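Participant: next come a sequence and a model predicted from it.
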Amino acid sequence: MSKRKSSSSDDERRGHHAAKRRPKLAKKKKHLYLLVDDWERGYSVRKLDVDAFDYCDAAETDDLLPLEQHQYFTDPPVARIEALHEVSCHLTSHGTKIFAMQPGEGKPAIPGFDTHTHGVTICPWPSCQGNNYSNPLFVSVAGDKLFLFMDVLAEVLGDQPPYDSKAPWSWTTIKQARPPFFTGKVLCHAMHPDGRTLFVSAGSRRRRRPNRREEHYYSESESEPEPESESSEQGQGTFSFDTERLQWTKHGDWVLPFSGQAYFDAELDAWIGLCGERNCAGFLCSCDVVAAADEFITGASPPSWKLGQEKLFMNRQQLHLGVKLLYMGDSSFCLVESLIHKEDDHLFRDESILHVDSQFPLPRRRVLCINTFGLKYNKKGELQTKPRRAGACITYKRPHDFGESLSLTPSAFWL
């Protein structure tokens, strides 16, 4: 007797059961990585498990975490990266790797650290190397391409060849991808949820009247902002870059409301980032996603945005140096703030010494205040943090007085 031929539905059913029997690969747990300038030759790579942070109730304090609850690094660093302690040093992440993109002109290549394998690698210099290498914009797209944008050119780092390959790892110059703005004027950037379109706002924030939601946050002693001017600067506005077509599109003279990098959150259906608008420092904001270039309609108005209800760092502006926001997925975020130690406050009675270019050295002690929290919209549609928060304050000491790192912004990565 001949065997019955299996139908396509039988094959699909067997494939379904086989798939159910296959063990699922465990998702790699991510950690918070800090590159701390506590080593005289460069940076220590510190790996932190945010699940081990202490929890607190948001109702207990207006601030996220009191500075008094600080500790010190006790475990040795997972690695160290040689790089200059200067504002011109640029640390960036790509895939699972962290690169010190400007280790020093005398170095033959760029050092990198793989956070998943704990292996150390080297990346070739871009073709520009040390020429006009100020104020670059590095953007990693889907872990596949690392773009470098500068005033005069754009480059992309290709895939790393296999370890036994004789092919060199190299950058490619993309002449048509030269940005239509000055990279030193970049205010913020964010990836579109399509995974291929980069949005960048550059220029200057023009003064405008606050809306009703913002009026609450302006001090009575401050003058009301002047209405927005109709004139626009060259290279000012919001632009999108299609990383597949390698084309720029201008969306308007307006700018997105963020400062630094913003992130798309699917649950909130919005970009989330630190607010860069006047008198809104310390607040988060959410912004509607702008249509990608192929959906763009000429003359579209700026997207709507909402200011968060809580100020995430306050009452310590004199100690504040810089802050970085990280997205951990599922409407969860991590805020890393860099501060001068509170016991060094007496050194800053004269505000002129706070400038990086000043000859007066900043104190060596630093405090990294780290907080993790969730975001949601309340019943009124307002953006606010969820009640449960976690965090830690860590103190460390820089090895020398001069040469501030990363424009005082903490170098933190969620990988």
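Facilitator: Looks like it came in fine.

Participant: alpha carbons only for contacts and neighbour counts from here, please
Facilitator: Noted.

Participant: ok, S201 - how many residues close by?
Facilitator: 31 (other CA atoms under 10 Å).

Participant: hang on, I meant K27
Facilitator: Neighbour count for K27, taken as other CA under 10 Å: 6.

Participant: that one - that's part of a helix, no?
Facilitator: No. Per DSSP: H, G, I helix; E, B strand; the rest coil, K27 lies outside any helix segment and is coil.

Participant: was I right about W271 contacting P303?
Facilitator: No. Counting by CA atoms under 8 Å, P303 is not a contact partner of W271; they are 10.7 Å apart.

Participant: what sits against the nearest residue to H192 once chain neighbours are set aside?
Facilitator: Spatial nearest neighbour of H192, chain neighbours left out: L198 (6.1 Å); criterion: CA to CA, 6 or more residues apart in numbering. L198 sits next to H189, A190, M191, H192, S240, F241, D242, T243 when contact means CA atoms under 8 Å, 6 or more residues apart in numbering.

Participant: which strand or helix spans the first one?
Facilitator: It stands for H189. strand 186-191 (DSSP states H and E).

Participant: next up, the contacts around E244.
Facilitator: So E244 contacts R196 (CA under 8 Å, 6+ apart).

Participant: an error on my part: the question was meant for K376.
Facilitator: Applying CA under 8 Å, 6+ apart, the residues near K376 are L268, S331, L383, Q384, T385, K386.

Participant: farthest pair in those residues?
Facilitator: L268 and K386 (13.1 Å; CA to CA).

Participant: here's the one I want to compare it with:
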Amino acid sequence: MPKRRGHEFQGQRRGGNLAGKSSRPARRRKHLYLILDDWEKGFSIYKVDADSFDSDDDRDAGAAVAGHLPDPPVLRLESPANADMSFAAVGSKLFIVTDTSYGQTPALVYDVETAALAIGPAVPAGLSTVVAAHEMLYAVSPPAFNKTNSFQVMSCAPSSSHDPGWERWSWSSLRALPLLLNVNEIIISYAVHSDGRTIFMTTAYCDRPGLPKSTYSFNTKYCVWRWHPWALPFRDQGYFDSELDAWVGLHKDGYICSCELPTDIGSETPVELGTVQLDWQMVDDNFLRRENERYSRASLTYMGRSEFCLVKSVMRKGAKTEHLSDDDNGCVLHLTMFGLRYNNKGELRITNHKSSCSYRVTRQTYYFPPVAFWL
């Protein structure tokens, strides 16, 4: 029996080519990996084939007939009620950062290629807003847990054991935000620059929504923070699309928006003032809110080459309350896949081709919006 490896991920072995085999392996076909808080004991991860979407050019996505999610899910995660779980993806791996409010817990990683679940290092207290950049995971811990905010990175290095095929993942501390986040200041949006190394995060006061928002950037190459006098226009995660040369995200009002990238990023010297404001625009179609929908929550997923998927949970008609928290309420999950482009006037538009699918979900809590990863 192999020995336990403490806080190391029991990761994938780095396999070489077989004798006489020099050809490249076939490219793996990607799928949507959908994460839901849909059962009384925790979370489920479903694998959805994008080819199963129906053409939706001439009708509303909400009119699609709701089916059933693939059963069983590829993975279930037991967790306490309303646990604050974070998910991020690097390559073919889906990282799961568990809630540390309930004690010392490990990070987990699910490899979609091998269907293997690995155990990682213990998660530092209170980590949130996990961002993948340059094959690493970065996370902020607010002052409520550490008196001052902290900034951590989880990276991979070859194991020091006699077996060179194993990889070791570990957390390490980086320079914290230059301005302290108080207990009422939260990160509301984030994105990684086209350089793949610079992370941008916009913060806001949850108790004083009228105050101006701030944006901080961290250059992972030089380990330098900067402050910017503008805010990212989208909520949660934004994605860089090289064909649009812009970030794309979901605006708080339910519209898809694109945003130009700042240029003041690469330097070993901190700069306090940069671009005064970024240019951004929204599409005309509101995906998040429809007239016949009482309540909805949504997230956006990037699928590459200006293709995106909007994942939206909507209350079923006749639900008892305005919250998606009771088992007998249920909801319908709409997945809409679409493309983006600029027209000849430089206006952001959704391409003509759209496709969608819908699923009946027996339970979806208010605390965790559905998210998906293209892996």
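Facilitator: Yes, it's here. Please read these numbers as outputs of a predicted model, since none were measured by experiment.

Participant: that older thread, doesn't the residue nearest to H192 of the first structure fall inside a strand?
Facilitator: Yes. Under three-state DSSP, L198 of the first structure falls within a strand.

Participant: and the residue mapped onto N344 of the second structure from the first structure, how many neighbours?
Facilitator: Using TM-score structural alignment, the partner of N344 of the second structure in the first structure is K379. Around K379 of the first structure there are 7 other residues, counting by other CA under 10 Å.

Participant: ditto for the one 4 residues further on
Facilitator: Around L383 of the first structure sit 21 other residues, with neighbours defined as other CA under 10 Å.

Participant: on that earlier part again, and W271 and P303 of the first structure? Which one has more around it.
Facilitator: It is W271, of W271 of the first structure and P303, that has more neighbours when counted by other CA under 10 Å, with 24 against 14.

Participant: residues in contact with the nearest residue in space to the more buried one that is not next to it in sequence?
Facilitator: Spatial nearest neighbour of W271 of the first structure, excluding adjacent residues (CA to CA, 6+ apart): F264 at 4.3 Å. For F264 of the first structure, the contact set (CA under 8 Å, 6+ apart) comprises A190, M191, H192, P193, A270, W271, I272.

Participant: how near is L256 of the first structure to L157 of the first structure?
Facilitator: In this view, L256 of the first structure and L157 of the first structure are 27 Å apart by CA to CA, to the nearest Å.

Participant: what's the separation between the residue nearest to the spatial centre of the second structure and L108 of the second structure?
Facilitator: In the second structure, the residue lying closest to the centroid (CA atoms, centre = their mean) is A88, at 5.4 Å. The gap separating A88 of the second structure from L108 of the second structure is 11 Å, by CA to CA.

Participant: shared neighbours of those two, anything?
Facilitator: F95, I96.

Participant: now for R290 of the second structure, how many residues are close by?
Facilitator: Quick note: R290 of the second structure (other CA under 10 Å) scores 14 neighbours.

Participant: that one matches what in the first structure?
Facilitator: For R290 of the second structure, the residue aligned by TM-score structural alignment is N315.

Participant: could you look up the SS state of that match?
Facilitator: N315 of the first structure - assigned by three-state DSSP - is coil.

Participant: next: F145 of the second structure.
Facilitator: helix.

Participant: relative to L35 of the first structure, how far out is the match of R290 of the second structure?
Facilitator: For N315 of the first structure, the distance to L35 of the first structure - CA to CA - is 26 Å.

Participant: surely W171 of the second structure touches F151?
Facilitator: No. Counting by CA under 8 Å, W171 of the second structure stays clear of F151, with 10.2 Å between them.

Participant: and whichever strand or helix holds Q281 of the second structure, which residues are buried?
Facilitator: According to DSSP H and E, Q281 of the second structure maps onto strand 280-286. By neighbour count on 16 or more other CA atoms under 10 Å, the buried set for strand 280-286 of the second structure is W280, Q281, M282.

Participant: cheers, nothing more for now.
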